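Undergrad: Give me coordinates for this.
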Amino acid sequence: MKKFMNDVDQAENEMILGLVKAYPKDLRKLDCGNVVVRRNKKVNKVALISGGGSGHEPAHAGYVGTGMLDAAVAGAVFTSPTPDQIYEGIKEIANDAGVLMVIKNYTGDVMNFEMAAEMAEADGILVKQVIVNDDVAVKDSLYTVGRRGVAGTVFVHKIAGAAAERGDDLGQVQETANKVIANVRTMGAAIRPCTVPAAGKPGFELAEDEMEVGIGIHGEPGTHREKIKTANEIVDLLLDKILADLDYEGSEVAVMVNGSGATPLMELFIINNRISDVLKEKGISVYKTYVGEYMTSIEMEGFSVSLLKLDAQLKSLLDEKADTPAWKAW
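TA: Okay, here's the model as predicted:
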């Protein structure tokens, strides 16, 4: 294994320290673990917390800031953060308006966030949650009961965060977040695995001429493995599944072409070229397109496509100001 690291056991901690040192005016790290919070705490506005295992950077700490998250909790690579860490994050950002937890649908994440919420509620903190399950590839996986939460989670951060920033109450922010969840679908593919530092070897194997279709963000198996195809053919496979799952006909959408960590922008733009053409042929209007790395899998060579069906409310919130390390909108 070749990685730019010092001590594998300190990788997550040093990563978070490096992040907050890059943005010292905006972010700070709590002493209780790898919990990142806004330096300037909200007052009388709903606060958002999210998180999960490390290895998905810039998710989730990269989205802490104005218009998005108030806190993000990072566990070890591909491992849920502990309830105690999440609880400390909730306590740090809580105010009278309450806290919304944005949880990706992985069994460990759901269990640990819900335990943390119970601890916070015992302190009198008002907490609600949403669970993101945007992946259309498989119903159940190694880590989930039901569909997985993947890159569409970032749209939840952005839109629910904007609703909170403008002063919506906790019930309204939760409703808006659930509206995003109901209208976003994602599917991905990969041609090379990633290596979890603590393991020191790739999490799975693919032959040089193979790809995994519908892969998860931790390297979980997808729908099937087959011979690699052209970029256009792979896009068609993914879009067929996404468009069959939700009726996008005649709608406006936001498109996210998300790199898994080691896919060059050249290839992501080639992928987007096909996505744009296919959606146009199907009468689906693209309102905004995001191409880049939003929720990675360390250095996996792969990508996912997310489509968010928009209405006037979601468009307005998507366009609202955001100022975070990984997402800026003015």
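Undergrad: only C-alpha atoms for contact and neighbour calcs from this point on.
TA: OK.
Undergrad: For the residue nearest to Val77 when sequence neighbours are not counted, give me its contacts.
TA: Distances taken as C-alpha to C-alpha, 6 or more residues apart in numbering put Ser54 closest to Val77, at 4.2 Å, once the chain neighbours are dropped. Neighbour list for Ser54: Glu12, Ala74, Gly75, Ala76, Val77, Phe78, Thr79 [criterion: C-alpha atoms under 8 Å, 6 or more residues apart in numbering].
Undergrad: And this one, please, so the two structures can be compared:
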Amino acid sequence: MMKKIMNAPENYVTEMLEGIYTAHADMVAFTGDDLHCYVSKVKKAGKVGLATGGGSGHLPLFLGYVGEGMLDGCTIGDVFQSPSPEQMYNVTKEIDSGSGVLYIYGNYNGDIFNFDMAAEMADFEDGIEVKSVVAGDDVATEKPASPDEKNKRRGVAGIFFVYKCAGAAADAMLNLDEVKRVADKAAANVRTMGVALTPCIVPRVGKAGFTIEENQMEIGMGIHGETGFRRGPLEPADVIVDELLEKILADIPYVKGNEVAVLVNGLGATPLDEQYIVVRRVNARLKAAGISVHRYYVGEYATALEMAGFSISLLKLDEELKKYIDGPVNTPFFKQF
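TA: The predicted structure follows:
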């Protein structure tokens, strides 16, 4: 049974966007006459433009990170659907200030195809130099066999760290190649794994696309309900955290003395109370491993509608990334001072 605060399902995304533009009219706007082309009102002459995009249903991902110190624009698709190349192209034109544009988006075929088309349009029609960084941080999916192999992993909540580092680098007026280098570095050093307790309901569908039994959980489920790593009985919070961290820490070389930024992300229906229970265990396990935490981020950063569950993301830091993680941000959905 679907119970949602909405009007007609087909108007779900446009009415959501109208509400955001109303509430945050001082910070964001849409370009042309398309609500799905979302841009920051704050312009910085000569700065590299940063754009992202993806399907709705993940707030505050993707559009929530458009603003000072992070992204300049975002194209928004229907729920769990990629926006069009034309929408991406329109955002690219709007945010370019002569220094080129960097696309940062998740590793999904529709997004890759449409962003590549938009980049070609921007180059051909307007001579805008566009480069791309594709984030794939989900350790529940297949690990590339070598550094040269194309990443097959899903992009999930860890893309937040890529936005954060790239945004600070662009704000420092680095050129396009350098901003891309920083974004690539962040993407190469972030790992995420999550757990789902319940399904979610796409408004146009009206029913859950899959089921998770009352006493079950799925480790590694994707943010669109993609198959996870394993399904089994619901376990205590500490046991779940231990399994997620074990997979993350085994995936990238860590040694005693390493520093990380940690994101504990709610998937849409997990109370903050429970997320902080997760933080408690994460802190204990990292401390035991000799890994220090530079910053914690806790809350809803990349959701899946009303899915219950959470994910943990670790960004392995060096002095450069630490500087960019600490940079100030002011967006409607995320602020750091």
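Undergrad: Among the contacts of Ser54 of the first structure, which one is most surrounded by other residues?
TA: Ala74 (30 neighbours; other C-alpha atoms under 10 Å).
Undergrad: which residues does the aligned partner of Gly261 of the first structure in the second structure contact?
TA: Gly261 of the first structure maps onto Gly268 in the second structure when the alignment is built from TM-score structural alignment. Neighbouring residues of Gly268 of the second structure by C-alpha under 8 Å, 6+ apart: Glu300, Thr303, Ala304, Leu305, Glu306, Met307, Ala308, Gly309.
Undergrad: 7 Å - rerun?
TA: Counting by C-alpha atoms under 7 Å, 6 or more residues apart in numbering, Gly268 of the second structure makes contact with Glu300, Thr303, Ala304, Leu305, Glu306, Met307, Ala308.
Undergrad: residues near Arg38 of the first structure, how many?
TA: By other C-alpha under 10 Å, the residues close to Arg38 of the first structure number 24.
Undergrad: just Val134 of the second structure next, same as before
TA: A count of nearby residues for Val134 of the second structure, using other C-alpha under 10 Å, gives 22.
Undergrad: corresponding residue for it in the first structure?
TA: Mapped onto the first structure by TM-score structural alignment, Val134 of the second structure lines up with Ile131.
Undergrad: On the three-state scheme, that match is what?
TA: Using DSSP: H, G, I helix; E, B strand; the rest coil, the structure places Ile131 of the first structure in strand.
Undergrad: Check the contact between it and Val102; I expect there is one.
TA: Yes: with contacts counted by C-alpha atoms under 7 Å, Ile131 of the first structure reaches Val102, the gap being 6.2 Å.
Undergrad: Give me the nearest residue to the aligned partner of Gly62 of the first structure in the second structure, chain neighbours excluded.
TA: Superposed on the second structure with TM-score structural alignment, Gly62 of the first structure falls opposite Gly64. Counting by C-alpha to C-alpha, 6+ apart, the nearest residue to Gly64 of the second structure once its immediate chain neighbours are dropped is Phe333, at 5.0 Å.
Undergrad: Quick one: the helices in the stretch 51-200 of the first structure, in order.
TA: For the stretch 51-200 of the first structure, helices defined by DSSP state H, counting those that start in this stretch occupy the ranges 83-93, 107-122, 153-165, 170-183.
Undergrad: so where is the third one in the second structure?
TA: Looking back up the chat, that one is helix 153-165 of the first structure. Residues 159-171 of the second structure are matched to helix 153-165 of the first structure when aligned by TM-score structural alignment.
Undergrad: The matching stretch vs the first structure, mean deviation?
TA: Here stretch 159-171 of the second structure, set against the first structure after superposition, deviates by a mean of 0.6 Å using mean C-alpha distance after the TM-score superposition for the first structure.
Undergrad: Show me which residues of that stretch are buried.
TA: 159-171 (16 or more other C-alpha atoms under 10 Å).
Undergrad: Can you tell me the SS state at the aligned partner of Ile277 of the second structure in the first structure?
TA: In the first structure, the residue equivalent to Ile277 of the second structure is Ile270, according to TM-score structural alignment. Assigned with three-state DSSP, Ile270 of the first structure falls in the helix class.
Undergrad: Let's see which of the contacts of Ser54 of the first structure end up in strands.
TA: Ala74, Gly75, Ala76, Val77 (DSSP state E).
Undergrad: what would those residues look like in a markdown table with distance to Leu19 of the first structure?
TA: A markdown table is the format used below for these (distance: C-alpha to C-alpha, whole Å):
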| residue | distance to Leu19 of the first structure |
| --- | --- |
| Ala74 | 12 |
| Gly75 | 15 |
| Ala76 | 16 |
| Val77 | 16 |
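Undergrad: Keep only the contacts of Ser54 of the first structure that are still in contact in the second structure, please.
TA: Compared against the second structure with both residues aligned by TM-score structural alignment, their matches' C-alpha atoms under 8 Å, those retain Glu12, Ala74, Gly75, Ala76, Val77, Phe78, Thr79.
Undergrad: closest to Val35 of the first structure among those?
TA: Distance to Val35 of the first structure, by C-alpha to C-alpha, is smallest for Ala74 among these, at 6.4 Å.
Undergrad: Now do the same contact list for the residue mapped onto that closest one from the second structure.
TA: Using TM-score structural alignment as the criterion, Ala74 of the first structure maps onto Ile76 of the second structure. For Ile76 of the second structure, the contact set (C-alpha under 7 Å, 6+ apart) comprises His36, Cys37, Gly53, Gly54, Gly55, Ser56, Pro83.
Undergrad: Ala168 of the second structure contacts Tyr324, doesn't it?
TA: Yes: proximity of Ala168 of the second structure to Tyr324 meets the contact threshold set by C-alpha under 7 Å, at 5.2 Å.
Undergrad: Distance check, Gly283 of the first structure against Val150 of the first structure.
TA: To Val150 of the first structure, Gly283 of the first structure is 26 Å away according to C-alpha to C-alpha, to the nearest Å.
Undergrad: Likewise for Lys21 of the first structure?
TA: From Lys21 of the first structure to Val150 of the first structure the distance is 27 Å (C-alpha to C-alpha).
Undergrad: who's more crowded, the two?
TA: Neighbours per residue (other C-alpha under 10 Å) separate Lys21 of the first structure from Val150, with Val150 holding more: 27 against 14.
Undergrad: ok, the more buried one touching Asp135?
TA: Yes: contact status for Val150 of the first structure versus Asp135: in contact at 6.1 Å, counting by C-alpha under 7 Å.
Undergrad: The second structure: strands as residue ranges?
TA: Taking DSSP E as the test, the strands found in the second structure are 28-30, 37-40, 49-56, 73-79, 101-106, 130-135, 190-196, 216-219, 230-233, 259-266, 292-299, 309-317, 329-330, 335-336.
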